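S.K.: Mind folding the following:
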Amino acid sequence: MKSQQLSGGKILLAITMFMLASHVHAALSPLAQAKVHPRVLQAMLRHDAAIETLVQFTATANAALLDPNQSYLARRRAWVAMLQSTAQENQASLRAWLDSRHIEYRAFWITNTIWLRADATTLEALADRADVAALNPNPEFANRLPQQQQTVVSSESPDFVETVEWGVGKINAPSVWAAGITGQSVVIAGEDTGYRWDHNALKAKYRGWDGTTANHNYNWHDAIHVVNASCAADSPAPCDDNGHGTHTVGTMIGDDGAGNQTGVAPGARWIGCRNMDAGVGTPARYIECMQWMIAPTDSNGQNPQPDLAPDVISNSWGCDASEGCNTGQELVGAVNNVVAAGIFFAAAAGNDGSASSGGCATIFDAPAIYDSAFVVASSIQTETSANAISGFSSRGPVAGAARVLPDAAAPGSSVRSSYSTSVSTYATLSGTSMATPHVAGAAALLIATNPALKGHPDQVANLLRSTAVHINAGTQSCGGIAATTFPNPVQGSGRIDVYAAFKVAEKIFNDGFGSDVNN
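M.R.: Down below sits the predicted model:
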């Protein structure tokens, strides 16, 4: 039996920790202490010199005050102005206080939050402020990104090239193209590990490329403010330090004109933001990219322009407890505010489907746990009578969700797309990360079909769900919902069929739903 007796050294350590805790607790009132996340409090107890913290203010903007009769662009402009004014009014006093003490910080208006590095004494003072709602941690965490299965070094290798990749064909995108709809006049964005923008399948589709010159203003933002082996800090041009981001955007829009048709919406334009440092994210990085998305800035981070926001954002990442999303609600304000700006927000369900018995209730991480996101499961290439959903794909139900999640499935197993190794490299990856950009591309095709869908992500989501194909996922039942009942927590409403959704969207447009087309 192991002794439970404390040694002399352990007793001294315990006494020291108790004394530190007593000091901090004595300095904080019960009300102030309740605002401090336990992880931040632990750092304060250690008297760390530079504690990364997200300061959440009490005031929030109310999207219900927006005029539903305005055009989508007018609503977005008003929403951004409301978010900015709310933050400016509430943060001014604290920012002046921080400036006077030369404390490093970064302010975000999308969630009325300030990121800062400060010592325990400073955080004690912040917790005592009536305008501060919470002090949350901002730790780094490595996302579990898919590993490549095979890489095609040359775009001209006939053994590997398929004219249209299997996932693109599976959701019937070519049938939409045949009707003249390829995503034209639609902008898709990605938030990921960055992008090799000059890849042969991506360059012509990049909004910052005019055929001669690259202009990264309003088309690229880097939320990583530290240098790594592959990318500079605050990289002035798109850079991918992992390959994951280049792969996902290739599934959205990729086409090199030489037989590599990897993208669902090759006529759309794309922009991007790097929210992970070689796969390592933090809540502050995710928030920064989402803020940039609803009002892109120039390369100096100035002059935000909500009119240049994308119509669709693909999100193949997740923020879990070890990354700072302890309650799961740390990013909900940012995601909700992106969608309130009229932007369709697709999110990967996660790859934890085999992590527990039966894989049920394994959608753990933000943003896939939020009602405002369109949550995507992964389907396999060879659908059989026994199963068509990837074993790794996370399943619902999600506690507290307003509807059954995931929303739908899309091809995510063995997906070939562009890769960052060179301008002609392609790789095959598996994950809900690969399924999500199929949905983002499908959303772009629908918006191109019916421009009145711009600014109406809820209607785009309804089109995708209502026309999805019910595929066989075996007999697996999660949350007490049978596999034959739709939607269900395994595949949602089924695998998306963008051609079926296109026909509905086209009919609606032809029947006269176009009142919001003009700005």
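
S.K.: can we go C-alpha only for contacts and neighbour counts from here?
M.R.: Fine.

S.K.: which ones are touching the closest residue to Pro137 other than its chain neighbours?
M.R.: Excluding the flanking residues, the one nearest Pro137 by Cα to Cα, 6 or more residues apart in numbering is Thr53, at 4.8 Å. Residues near Thr53 by Cα atoms under 8 Å, 6 or more residues apart in numbering: Val40, Trp115, Leu116, Arg117, Ala118, Leu135, Asn136, Pro137, Asn138.

S.K.: Helices of the stretch 251-400 of the chain, start to end?
M.R.: All helices of the stretch 251-400 of the chain, identified by DSSP state H, counting those that start in this stretch, fall at 283-294, 332-340.

S.K.: Looking at those helices, spot the one closest to Gln150.
M.R.: With Cα to Cα, the closest approach to Gln150 among the helices of the stretch 251-400 of the chain belongs to helix 283-294: 29.3 Å.

S.K.: tell me what the closest one is packed against?
M.R.: Contact partners of helix 283-294 among helices and strands, from 3 or more Cα pairs under 8 Å, 6 or more residues apart in numbering; DSSP states H and E: strand 105-108, strand 220-222, helix 332-340.

S.K.: The same query, at a cut-off of 7 Å, please.
M.R.: Under the contact criterion of 3 or more Cα pairs under 7 Å, 6 or more residues apart in numbering; DSSP states H and E, helix 283-294 touches helix 332-340.

S.K.: Before we compare anything, build this one as well:
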Amino acid sequence: MDEITELFPFESKVIEHQVKEIPKGVQMIQAPMYWEKGHKGKGVKIAIIDTGCDYTHPDLKDRIIGGRNFTNDDEGSPEIFTDYNGHGTHVAGTIAATKNDTGVVGVAPEADLLILKVLGKSGRGKNQWVTNAILYAIEQKVHIISMSLGSKIPDKFLLEAIKKAVEKNILVVCAAGNEGDGNPSTDEFRYPGGYNEVISVGAINFSGTSPIFSNTNREVDLVTPGVDITSCFPLSLVPNKKIPYKKLSGTSMATPHVAGALALLINYCQNEKEFNRSLSEAELYAQLIKRTVPLGLPKTSEGNGILYLTATEELTEYYKRNPIDLEVYQ
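M.R.: I've put the predicted structure just below:
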């Protein structure tokens, strides 16, 4: 099998001060507004297919419901999914770090995390491991799969596994990739992010512009913050164990914002005031895209725009103040 290369962060920064914050990216997509309504991802199971996770991290230990190792690390023991790289722990923190008045808070702070390790210490793994992890996630009846990884070469077995997940109404969220050249008219593809069946996530910075590293192509669905994202990091990989956090940049950091947001949307859509039922993968995708706002960037850079969870509410309020005059059509 061809090797699959993890989307190494475009940039990494050590944090040297105590952390107690709702990260800017979590705020920017309006996640706290959903928490206020009681939607925090409770009951939603998210599989993180990555480098593993530090399950002792104070912000994550209550979120992790299990895991499995598909790599050669620890002599291939399936029960040991320790993160020796840091990438997977960072992704997990953005998705679901617990709201515990210290450290950081994830987008869906009450979601359940299933940690599936497919990338080793070096950040590399095999497509077969990723494929096996997806099939395992399907068996475990997860609601969402988050993959901040990619290979330059398409893989038919990986694609078939993704199709099986989507058929089971599992939302598959993937990083677009970090090989961007700053030219939106040229395509850069990473797989599985380049497959139409997945939700492909590009990055923007906090000023709403596209960073040079974010891949551009016609399959990008939406963008979220992916520059200087503060999140969890393994205690064994930071200078000070009392500050187990780092700032990373990359589409790998944008992707978990969407995975967490989908958990909030599942809570929201299933409540009795809304649909009061489970939605299909296609219906949930539509609900996600309804909550994007174009930034004026090329479609290959931003897809449908930035994720903004309160977009529908704000549009409703606008039309209350500025009703549409339908009389002109009579």
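
S.K.: Report the TM-score for the pair.
M.R.: Here the TM-score for the pair of chains, by TM-score structural alignment, normalised by the length of structure 2, is 0.85; 304 aligned residues with a Cα RMSD of 2.2 Å.

S.K.: Looks to me like the residue nearest to Pro137 of structure 1 is in a strand.
M.R.: Yes: looking at Thr53 of structure 1 with DSSP: H, G, I helix; E, B strand; the rest coil, it is inside a strand.

S.K.: Look up how far Asp192 of structure 1 lies from it.
M.R.: 23 Å (Cα to Cα, to the nearest Å).

S.K.: Same check on Asp99 of structure 1?
M.R.: In terms of Cα to Cα, Asp99 of structure 1 sits 32 Å off from Asp192 of structure 1.

S.K.: Okay, and which of the contacts of Thr53 of structure 1 map to strands?
M.R.: Trp115, Leu116, Arg117, Ala118, Leu135, Asn136, Pro137 (DSSP state E).

S.K.: What is the burial count for the third one?
M.R.: So that's Arg117 of structure 1. By the other Cα atoms under 10 Å criterion, the neighbourhood of Arg117 of structure 1 contains 17 residues.

S.K.: Is it correct that it is in contact with Glu52?
M.R.: Yes: in terms of Cα atoms under 7 Å, Arg117 of structure 1 counts as a neighbour of Glu52; the distance is 4.6 Å.

S.K.: how distant is stretch 226-245 of structure 1 from the center of its chain?
M.R.: Relative to its parent chain, stretch 226-245 of structure 1 has a centroid offset of 18 Å by Cα atoms, centre = their mean, to the nearest Å.

S.K.: From one end of it to the other, what's the distance?
M.R.: 18 Å.

S.K.: same thing with stretch 72-90 of structure 2?
M.R.: So stretch 72-90 of structure 2: terminal residues 21 Å apart, Cα to Cα.

S.K.: Deepest-packed of the helices of the stretch 251-400 of structure 1, please.
M.R.: Scoring the helices of the stretch 251-400 of structure 1 by mean neighbour count under mean count of other Cα atoms under 10 Å gives helix 283-294 as the most buried, with a mean of 25.

S.K.: Tell me the counterpart residues of that helix in structure 2, please.
M.R.: Mapped onto structure 2 using TM-score structural alignment, helix 283-294 of structure 1 covers residues 127-138.

S.K.: mean offset of that stretch relative to structure 1 (after superposition)
M.R.: Compared with structure 1 after fitting, stretch 127-138 of structure 2 deviates on average by 0.7 Å (mean Cα distance after the TM-score superposition for structure 1).

S.K.: Contacts made by that stretch with the rest, please.
M.R.: Stretch 127-138 of structure 2 is contacted by residues 1-4, 47, 70-71, 116, 118, 157-158, 161, 165 when judged by Cα atoms under 7 Å, 6 or more residues apart in numbering.

S.K.: Closest one of those residues to Val91 of structure 2?
M.R.: Nearest to Val91 of structure 2 among the contacts of stretch 127-138 of structure 2 is Ala47, at 11.2 Å by Cα to Cα.

S.K.: Residue in structure 1 paired with the closest one?
M.R.: Matched by TM-score structural alignment, Ala47 of structure 2 corresponds to Ala189 in structure 1.

S.K.: Against which helices or strands is the one helix or strand its match maps to packed?
M.R.: Assigned by DSSP states H and E, Ala189 of structure 1 belongs to strand 187-192. On a contact count with 3+ Cα pairs under 7 Å, 6+ apart, strand 187-192 of structure 1 meets strand 269-274, strand 312-315.

S.K.: So for Met17 of structure 1, which of those strands sits nearest?
M.R.: Judging those by Cα to Cα, what sits closest to Met17 of structure 1 is strand 269-274, at 39.1 Å.

S.K.: Would you check the span in structure 2 matched by that closest one?
M.R.: Using TM-score structural alignment, the residues of structure 2 aligned to strand 269-274 of structure 1 are 112-117.

S.K.: Quick check: the gap between the residue most central in space within structure 1 and Phe141 of structure 1.
M.R.: Nearest to the geometric centre of structure 1 sits Asn315, at 3.2 Å (Cα atoms, centre = their mean). Relative to Phe141 of structure 1, Asn315 of structure 1 is positioned 17 Å away (Cα to Cα).

S.K.: With that, I have no additional questions.
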